[in-house]
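J.: My questions concern the predicted model and sequence given below.
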Amino acid sequence: MRISGTTKVFGVLGWPVAHSLSPVFQSIAMEKAGEDAVYVPFPCPPERVAEAARGLHAAGVAGLNLTVPHKEAALALAESADSDAREIGAANTWIRTDTGWHAANTDWIGLVRAIRRWDRAGGWDALLFGAGGAARAAAKALAELGARTVWITNRTLTRAEQLVEDAARLWPQTHWSVVPWEAGAVERAAETARWVINATALGLSGEAFPFAVPGEGFAMDLVYRPDGRTPFVEAAERAGRRATDGLWMLVEQGLVSLQRWTGHAVSADEVIAEMQALLGRSGI
């Protein structure tokens, strides 16, 4: 990679962000797109994200992804936003304008594309862990995929209740219901769910996933690890589910962001193939 005076700077803003694989796959994708660009991590604590938004724009950064815990703040801090970000209530992408940041949400598109690689059926039930920005994007994705019923559980019950209320208003074709953050209730919901999605940060630091997820079907963790073995993936596999971490979703959403920034479409299959070789992984 050769850096010049015209090289564009993109990046990911999060806390923590050292674990992020976004710089790895976005560098691959930008090279495939022929972009004179670099993509770097920007660690930023929540209390300084507004300052970072102003400073990175003033410094000429060309575009940003936002990750935990900044996705809801990313919408509030943007000068403008697309309809998906406003509907979801969170953003994972900032697109540079002359005067500020335009917020977009590509997370839900990435999740739709990732799930469709595994499962083309519709009309199933799902269990969703989480009620933050990632979970709100996952809720939209599940509705778009034709989920019949989505059970939502979260450590803070009021946040789950708010997401259920919002989702029922926005996507009334799907039935939404709160599940208490208790083993018995979670396991009963899991038994009815074809898909189980973890949209919390549980496992990001390696802690055990606190629930069993019995039932037949699939599981996807939005958390990812280089080896793919997150605590949620391991819990789902012990229950007999086909399970994957969030690598596919990460790449799919990031390539939509790249296209919004540059106009270039890059094949997810090609990027994933290189990522898998780099990480020593195989399969989905």
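T.: Good, I have the coordinates. Numbers count the residues shown, from 1 in each chain.
J.: okay, CA-based contacts and neighbour counts for the rest of this
T.: Will do.
J.: Leaving out chain neighbours, which residue sits closest to F211?
T.: A183 (6.0 Å; C-alpha to C-alpha, 6 or more residues apart in numbering).
J.: How far off centre is stretch 28-35?
T.: Its chain's C-alpha centre and that of stretch 28-35 lie 22 Å apart, by C-alpha atoms, centre = their mean, to the nearest Å.
J.: Quick check: buried residues in the helix or strand harbouring L255?
T.: In the assignment (DSSP states H and E), L255 maps to helix 247-262. Residues of helix 247-262 classed as buried: 247-258, 260-261 (neighbour count, 16 or more other C-alpha atoms under 10 Å).
J.: Find the pair from those with maximum spatial separation.
T.: Using C-alpha to C-alpha, the two most remote members of the buried residues of helix 247-262 are L247 and W261, lying 20.9 Å apart.
J.: Would you map the strands across the protein?
T.: Listed from the start of the chain, the chain has strands (DSSP state E) covering 8-14, 37-43, 63-66, 80-81, 93-96, 101-104, 125-129, 149-153, 175-178, 195-198, 218-221, 242-244.
J.: Same list (the ones you listed) but as TSV, adding distance to R116 and mean neighbour count.
T.: Listed next are the strands of the chain as TSV, based on distance: least, C-alpha to C-alpha, whole Å; neighbours: other C-alpha atoms under 10 Å:
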stretch	distance to R116	mean neighbour count
strand 8-14	26	22
strand 37-43	28	19
strand 63-66	23	27
strand 80-81	27	20
strand 93-96	22	26
strand 101-104	22	25
strand 125-129	14	26
strand 149-153	17	25
strand 175-178	21	20
strand 195-198	12	26
strand 218-221	12	26
strand 242-244	13	23
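J.: So for G206, which of those strands sits nearest?
T.: Taking those one by one with C-alpha to C-alpha, strand 218-221 is closest: 13.1 Å.
J.: Show residues contacting the closest one.
T.: 194-199, 230, 232-233, 236, 241-246 (C-alpha atoms under 8 Å, 6 or more residues apart in numbering).
J.: Looking at those residues, which is nearest E31?
T.: The nearest member of the contacts of strand 218-221 to E31, counting by C-alpha to C-alpha, is G246 at 22.7 Å.
J.: thinking again about what came up before, just put the strands of the chain in a markdown table and tack on distance to G206.
T.: Listed next are these as a markdown table, based on distance: least, C-alpha to C-alpha, whole Å:
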| stretch | distance to G206 |
| --- | --- |
| strand 8-14 | 18 |
| strand 37-43 | 20 |
| strand 63-66 | 22 |
| strand 80-81 | 34 |
| strand 93-96 | 26 |
| strand 101-104 | 30 |
| strand 125-129 | 17 |
| strand 149-153 | 21 |
| strand 175-178 | 26 |
| strand 195-198 | 14 |
| strand 218-221 | 13 |
| strand 242-244 | 16 |
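J.: what sits against the residue lying closest to A268 once chain neighbours are set aside?
T.: Nearest non-adjacent residue to A268, counting by C-alpha to C-alpha, 6+ apart: E252, 6.3 Å away. When contacts are counted by C-alpha under 8 Å, 6+ apart, E252 touches 109-111, 113-114, 268.
J.: Equivalent analysis for W151, please.
T.: W151 makes contacts with 125-128, 176-179, 189, as judged by C-alpha under 8 Å, 6+ apart.
J.: adding another structure so you can compare the two:
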Amino acid sequence: MARVTSGYGAALGRRARLVAVAAEPEDLTPRSLRGLAGVADELEVRADLVGDPDPSWLRRNFRGQLTYSLRSARHGGHSAAGPVERRTRLLRAADHYELVDLEAMDDIQPELLAAVPARQRRVSWHTSGHAGTAEGRCRAELREASGRLQERFAAMAAVPAALYLLVPPAGGQYGSAAPLLLTGLGRTDVTAFASGPVGMWTRVLAPWLGAPVVFGRVGAPGEDGMPSVGRLLADYGLPALPPLSGLFGIAGRAPGRSLSPRLHNAALRELRLPALYLPFQVDRFSRFWQWGFDFASLGGMPLRGLTVTAPHKQSALLVADVAAPEALECGAANLLWLDEGRWRAATTDAVGALRALALGGVDPSGRTTAVIGCGGAGRAVAWALREAGAGVTLVNRGIAHGLEASSQLGLPYVPLSRFSPAGYDLLVHATPLVEREPFPVAAADGDAVVLEMAYRDPPTALTHATRARGLVGIDGWQVLFVEACEQFRLMTGRSMPETLSLRSICFGLAEQAAGHGLTVSGGSTRTHRVGREAS
């Protein structure tokens, strides 16, 4: 067949080329492939995961360019093919695919280079190993790693190709430097990002730094940190590339499950603000903050604000230059933002709970209240309810943590093992537990109100039990939207557009993606499963 020029050397413009990656057999069903129409520019077949499908059949179901990748175990893939079999499969693919992935430097052989012309080559370098966290390295180490990564690229660039791909593991020798490579090279035929969930933000940001393509799985995200095509569209607005002059994000242990990127980025796009909201997976917040990535070096895109989730809320308060009174009172902050050169800290958990109750027609004044969970969210909610006139009792599984919160807030404490919901007018759940009830809802009074701070689709076990019992329940979706609006206002100085409703942001985009047969968020299934860490 006639070979097609990929065109990677052209100017990037305001749109990246979106590559849909088929990594499991069900990604290659006719419905899945046809659902990519009008969405993906290219389809990459991970032959080490799905085998070698009939190219003619692929072209009948997908109209874009085709890329063939037989990722070896040495490069983080699953192919166990020996040298002869590998060479045979790559040579066969060269007759049918617009791009053939050649691994540096193992596939750089005369026979393969003769059969695969430069316009048809994608020279890639993947390394496997420790995925690390987003704690980063000091700036001197980052610059040194960036220099070494440039040397690695220089060796690869000795072989002419349409596209060069460098994917080191996050937290490894080169992982944190991958974004710096793009800004340093200033080329439009190179993409680089860190692998693993920790490196997801580098994948998303890469096109704005000069990478010509962005990769998304046809199905659910994988362990390599690659988001789904649906999530690239719904959460980040890709492949469109509006101007950027700053970054926001969410820092936590599992930010990939959060809907905050979808909420904030939808508002940023609507208001045409030149910023992007990204997920940062962090284990030790203090180290991330002190030795974290040098965002200012990313072509004029400094970090301007962070939503902070458990267990980093107390650490977030400690790094701030100025803190809001409620954050100081409860000893935790879930928001940091830059204001005239100073980092400010606040907690939006308090306003989230109070406004959600108000929208549900519930006045907390005079109510006998139990707050289950003494993390950052629980402390903030307990403080807010006390200020609103409620009689608050703290409940926590860990006794030491509960006693510490009790002492700090001046509120009574009951261990969870001895807690009964009977006798309380208002029950607030502020822990990340979503799979089972944190307390027996059946024992609650018939007129009790239950406020769930966590959110999930399908509903959390507590929300399900509350509805089954017929109690007044306010779930975490309402809290999420209230908090996101308040966080957006503080970080940007603008209000979220009134045209953006919770359903249109959280589910409308998901339903739109589902119409293309695409999955939006993580998990092993294609259902819309999301959640958040409440405390």
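T.: Good, I have the coordinates. These numbers come from a predicted model, not from an experiment.
J.: After superposition, what is the TM-score?
T.: Here the TM-score for the pair of chains, by TM-score structural alignment, normalised by the length of the first structure, is 0.83; 263 aligned residues with a C-alpha RMSD of 2.4 Å.
J.: sorry, back to before: from the contacts of W151 of the first structure, which is closest to S83 of the first structure?
T.: Nearest to S83 of the first structure, judged by C-alpha to C-alpha, of those is W176 at 21.6 Å.
J.: For R169 of the first structure, see how far away the residue nearest to A268 of the first structure is.
T.: Distance, E252 of the first structure to R169 of the first structure, by C-alpha to C-alpha, to the nearest Å: 27 Å.
J.: Then S22 of the first structure?
T.: 33 Å.
J.: What count of nearby residues applies to L263 of the second structure?
T.: 26 (other C-alpha atoms under 10 Å).
J.: give the contact list for the aligned partner of it in the first structure.
T.: L263 of the second structure maps onto F25 in the first structure when the alignment is built from TM-score structural alignment. Taking C-alpha under 8 Å, 6+ apart, we find F25 of the first structure in contact with 251, 271, 275.
J.: give me that answer again for 10 Å
T.: Neighbouring residues of F25 of the first structure by C-alpha atoms under 10 Å, 6 or more residues apart in numbering: 31, 39, 247, 250-251, 254-255, 268, 271-272, 274-275.
J.: now for the residues you listed, which pair is the farthest apart?
T.: Pairwise over the contacts of F25 of the first structure, using C-alpha to C-alpha, the maximum falls at E31 and L247, 19.4 Å.
J.: what does T309 of the second structure align to in the first structure?
T.: Alignment note (TM-score structural alignment): T309 of the second structure maps to T67 of the first structure.
J.: That match reaches L13, doesn't it?
T.: Yes: contact criterion C-alpha atoms under 10 Å: T67 of the first structure and L13 qualify, at 6.2 Å.
J.: Name the residues contacting each of the two.
T.: What both T67 of the first structure and L13 touch, as defined by C-alpha under 10 Å, 6+ apart, is the set 20, 74, 92-93.
J.: Of those residues, which is the most crowded?
T.: Neighbour max across the shared contacts of T67 and L13 of the first structure (other C-alpha under 10 Å) = T93, 32 neighbours.
J.: so it touches L75, yeah?
T.: Yes: at 9.1 Å, T93 of the first structure counts as touching L75 under the criterion of C-alpha under 10 Å.
J.: Find residues that contact each of these two.
T.: By C-alpha under 10 Å, 6+ apart, T93 of the first structure and L75 have these common neighbours: 66, 81, 85, 101-105.
J.: will you turn those residues into CSV that also has distance to D119 of the first structure?
T.: Shown next, in CSV, are the shared contacts of T93 and L75 of the first structure (distance: C-alpha to C-alpha, whole Å):
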residue, distance to D119 of the first structure
L66, 28
A81, 31
A85, 26
W101, 35
H102, 33
A103, 30
A104, 26
N105, 23
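J.: Which members of those residues define the maximum pairwise distance?
T.: Maximum pairwise distance among the shared contacts of T93 and L75 of the first structure (C-alpha to C-alpha): 13.9 Å, between L66 and A81.
J.: Residues that sit against both of these two, list them.
T.: Residues touching both L66 of the first structure and A81 (C-alpha under 10 Å, 6+ apart) are 74-75, 90-91, 93-94, 103, 105.
J.: ok, and the closest non-adjacent residue to the spatially most central residue of the second structure?
T.: In the second structure, the residue lying closest to the centroid (C-alpha atoms, centre = their mean) is G256, at 3.4 Å. With C-alpha to C-alpha, 6+ apart as the criterion, G256 of the second structure has its nearest non-adjacent residue at 6.3 Å, and that residue is P279.
J.: which residues of the first structure does stretch 165-179 of the second structure align to?
T.: Counting by TM-score structural alignment, stretch 165-179 of the second structure has no counterpart in the first structure.
J.: from the shared contacts of T93 and L75 of the first structure, which single one is nearest G203 of the first structure?
T.: Closest to G203 of the first structure, out of all of the shared contacts of T93 and L75 of the first structure and judged by C-alpha to C-alpha, is L66, at 19.1 Å.
J.: Hmm, I95 and that closest one touching each other?
T.: No: when contacts are counted by C-alpha under 10 Å, L66 of the first structure is not listed as touching I95 (11.1 Å).
J.: so what sits against both of the two?
T.: With C-alpha under 10 Å, 6+ apart as the test, L66 of the first structure and I95 both reach A103.
J.: Give me the subset of the shared contacts of T67 and L13 of the first structure lying in helices.
T.: A74 (DSSP state H).
J.: circling back to that earlier point, if burial is judged by neighbour count, which of the contacts of E252 of the first structure pass?
T.: Looks like the contacts of E252 of the first structure have 109-111, 113-114, 268 buried, using 16+ other C-alpha under 10 Å.
J.: Give me the helices and strands touching the helix or strand hosting A154 of the second structure, please.
T.: Using DSSP H and E, A154 of the second structure falls within helix 139-157. Secondary-structure packing of helix 139-157 of the second structure (3 or more C-alpha pairs under 10 Å, 6 or more residues apart in numbering; DSSP states H and E): strand 121-126, strand 163-167, helix 178-185, strand 190-192, helix 285-291.
J.: What's L111 of the first structure aligned with over in the second structure?
T.: In the second structure, L111 of the first structure lands on A353 (TM-score structural alignment).
J.: same check, this time on G217 of the first structure
T.: In the second structure, G217 of the first structure lands on A448 (TM-score structural alignment).
J.: Surely its match touches P421?
T.: Yes: A448 of the second structure lies in contact with P421 (C-alpha under 10 Å); the separation is 9.0 Å.
J.: Now for these two: what residues contact both?
T.: Common neighbours of A448 of the second structure and P421 (C-alpha under 10 Å, 6+ apart) are 369, 427, 441.
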